[in-house]
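Trainee: The sequence and its predicted three-dimensional model are supplied below.
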Amino acid sequence: MSSWSIAGTLTPEPTTSRADLLAEPVAKALAALPESDRVAVVEIDAELADTAQFCEAYSSPLSASANCVVVAGKRAGEVRYAAALVLATTRADVNGVIKRRLDVRKASFAPMDDAVALTGMAYGGITPIGLPADWPILIDRAVAEAPELVIGSGLRGGKLLVPGPVLAALPGAEVLDGLARAIE
């Protein structure tokens, strides 16, 4: 297990030894991931899962956190889903880049109940690892190039530590320029 400068006050553990901190689809996907040994998990207080609270409580830099959002759009009556992964210091360009990629008239964040039901993950813990196989995983280039990131584990009581290149190599992943916009 590598040394993680972003772990703050937390102790990273191998994902294979702490499946209790992973949503079931995340655990299954990690088991099939060729570079799963480059991913670690940390246990956190579920009440502190929101990114800003997590970073403050555990001394992890906000600039090393990435957020995964589920986006939906309709085309000819068909709902199309995608996941977008952007640095926590930015926001996803839902009605520009994502809308064009999904080829829909309008895109928006998927309703919470739909996102939870479709992913098998907890709201606030949704992560790109273990999403439905037919969903595109849209990854901002800054995320893909980051040496280490904190992302959700599928549950609110854990976080994954992962190199950006491992995320960029996920099945269905597409690295896009301009996916993220500065927060205004």
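Mentor: Cool, the structure landed. These figures come from a predicted structure and were not determined experimentally.
Trainee: hey, let's count contacts and neighbours off CA atoms from now on
Mentor: Noted.
Trainee: what packs against the helix or strand where Arg100 lies?
Mentor: Assessed by DSSP states H and E, Arg100 sits inside helix 99-102. Counting contacts by 3 or more Cα pairs under 8 Å, 6 or more residues apart in numbering; DSSP states H and E, helix 99-102 is packed against strand 78-87.
Trainee: take the one below as the second:
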Amino acid sequence: MLSKAEMKRQHILKCGTAYVLEHNFHALTLDALASYAEISKGGLIYHFPNKNALLKGLADYIFEQYTKQFHDFAAQDPVTKGKWTRALIKASQWDLDNNAKLNVGIMAISMLDPALTNEMSKGYEQIQQQVEKDSLNPVDASIIRLAIDGLYYSELLNMAPLDKNLREKVIKKLTEMTK
């Protein structure tokens, strides 16, 4: 069971995510989030003393959600061969559908302060290791992972992103490659 303080922290992170998705990354301020979350600014500052701490908290929160989805999808997959790679594909699809706008902000701020994404980088390395040991040819699994990265970059950087129909077809093809 979560402590009262941890429940408040989770509330702030959920509200921070929703705020950025509703407004935009640049509109996020401590004052705006405190108002949106219906808490005092002091309550917010107790958990996140400045905007960088909040951004790091949001980055960690988004990656925790992603990692949870990754493990949940793998646990639900009855076919052992390729299940981690399929989980990566499904978790990435879920993330792009739910957090893409927030990921843009996190990516932008990480270019200014790379320390914000150190934990995410370590976590993603662990995911890559799972994919490489997935009873698939590690080169094929890595190609699938890099294709997923390409979907992210085209979406997040607005570099000729695929329309939703084509993106779904690409994801379906990547999934077929895991069988």
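Mentor: Thanks, I have the structure now. Keep in mind it's a predicted model, so treat the numbers as computed, not measured.
Trainee: Any idea what the TM-score comes out to?
Mentor: Once superposed, the chains reach a TM-score of 0.22 (TM-score structural alignment, normalised by the length of structure 2), with 79 aligned residues with a Cα RMSD of 6.4 Å.
Trainee: picking that back up, now do the helix or strand just after the helix holding Arg100 of structure 1: which elements does it pack against?
Mentor: Where DSSP H and E defines the elements, the next helix or strand beyond helix 99-102 of structure 1 is strand 107-109. The helices and strands touching strand 107-109 of structure 1, judged by 3+ Cα pairs under 8 Å, 6+ apart, are strand 66-75.
Trainee: So for the strand it packs on, what gets flagged as buried?
Mentor: Residues of strand 66-75 of structure 1 classed as buried: 66-74 (neighbour count, 16 or more other Cα atoms under 10 Å).
Trainee: May I see those residues arranged in TSV, with distance to Gln53 of structure 1 as well?
Mentor: Shown next, in TSV, are those (distance: Cα to Cα, whole Å):
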residue	distance to Gln53 of structure 1
Ala66	14
Asn67	13
Cys68	16
Val69	18
Val70	21
Val71	24
Ala72	27
Gly73	30
Lys74	34
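Trainee: Name the residues of stretch 26-34 of structure 1 that come out as buried.
Mentor: 26-27, 29-30, 33.
Trainee: go on, stretch 122-131 of structure 2?
Mentor: Across stretch 122-131 of structure 2, burial judged by 16+ other Cα under 10 Å covers 127-128, 130-131.
Trainee: which outside residues touch it?
Mentor: Stretch 122-131 of structure 2 is contacted by residues 82, 84-85, 88, 138, 141-142, 145 when judged by Cα atoms under 8 Å, 6 or more residues apart in numbering.
Trainee: What is the most widely separated pair among the residues you listed?
Mentor: The span of the contacts of stretch 122-131 of structure 2, defined through Cα to Cα, is set by Leu88 and Pro138 at 14.1 Å.
Trainee: element containing Tyr46 of structure 2, please.
Mentor: helix 41-47.
Trainee: Please tell me how far that helix is from the chain's geometric centre.
Mentor: 24 Å (Cα atoms, centre = their mean, to the nearest Å).
Trainee: Buried by neighbour count: which residues of it qualify?
Mentor: For helix 41-47 of structure 2, burial by neighbour count (16+ other Cα under 10 Å) applies to 41, 44-45, 47.
Trainee: can you put those in JSON lines and add distance to Val20 of structure 2?
Mentor: Converted to JSON lines, those look like this (distance: Cα to Cα, whole Å):
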{"residue": "Lys41", "distance to Val20 of structure 2": "18"}
{"residue": "Leu44", "distance to Val20 of structure 2": "16"}
{"residue": "Ile45", "distance to Val20 of structure 2": "18"}
{"residue": "His47", "distance to Val20 of structure 2": "18"}
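Trainee: Can you give me the end-to-end span of stretch 152-167 of structure 2?
Mentor: With Cα to Cα, to the nearest Å as the measure, stretch 152-167 of structure 2 spans 11 Å from end to end.
Trainee: just the buried residues of strand 66-75 of structure 1 now: which is nearest Ala173 of structure 1?
Mentor: For those, the residue nearest Ala173 of structure 1 by Cα to Cα is Cys68; the value is 12.6 Å.
Trainee: What sits closest to the closest one if chain neighbours are left out?
Mentor: Leaving aside its chain neighbours, Cys68 of structure 1 sits nearest to Leu85 (4.5 Å; criterion: Cα to Cα, 6 or more residues apart in numbering).
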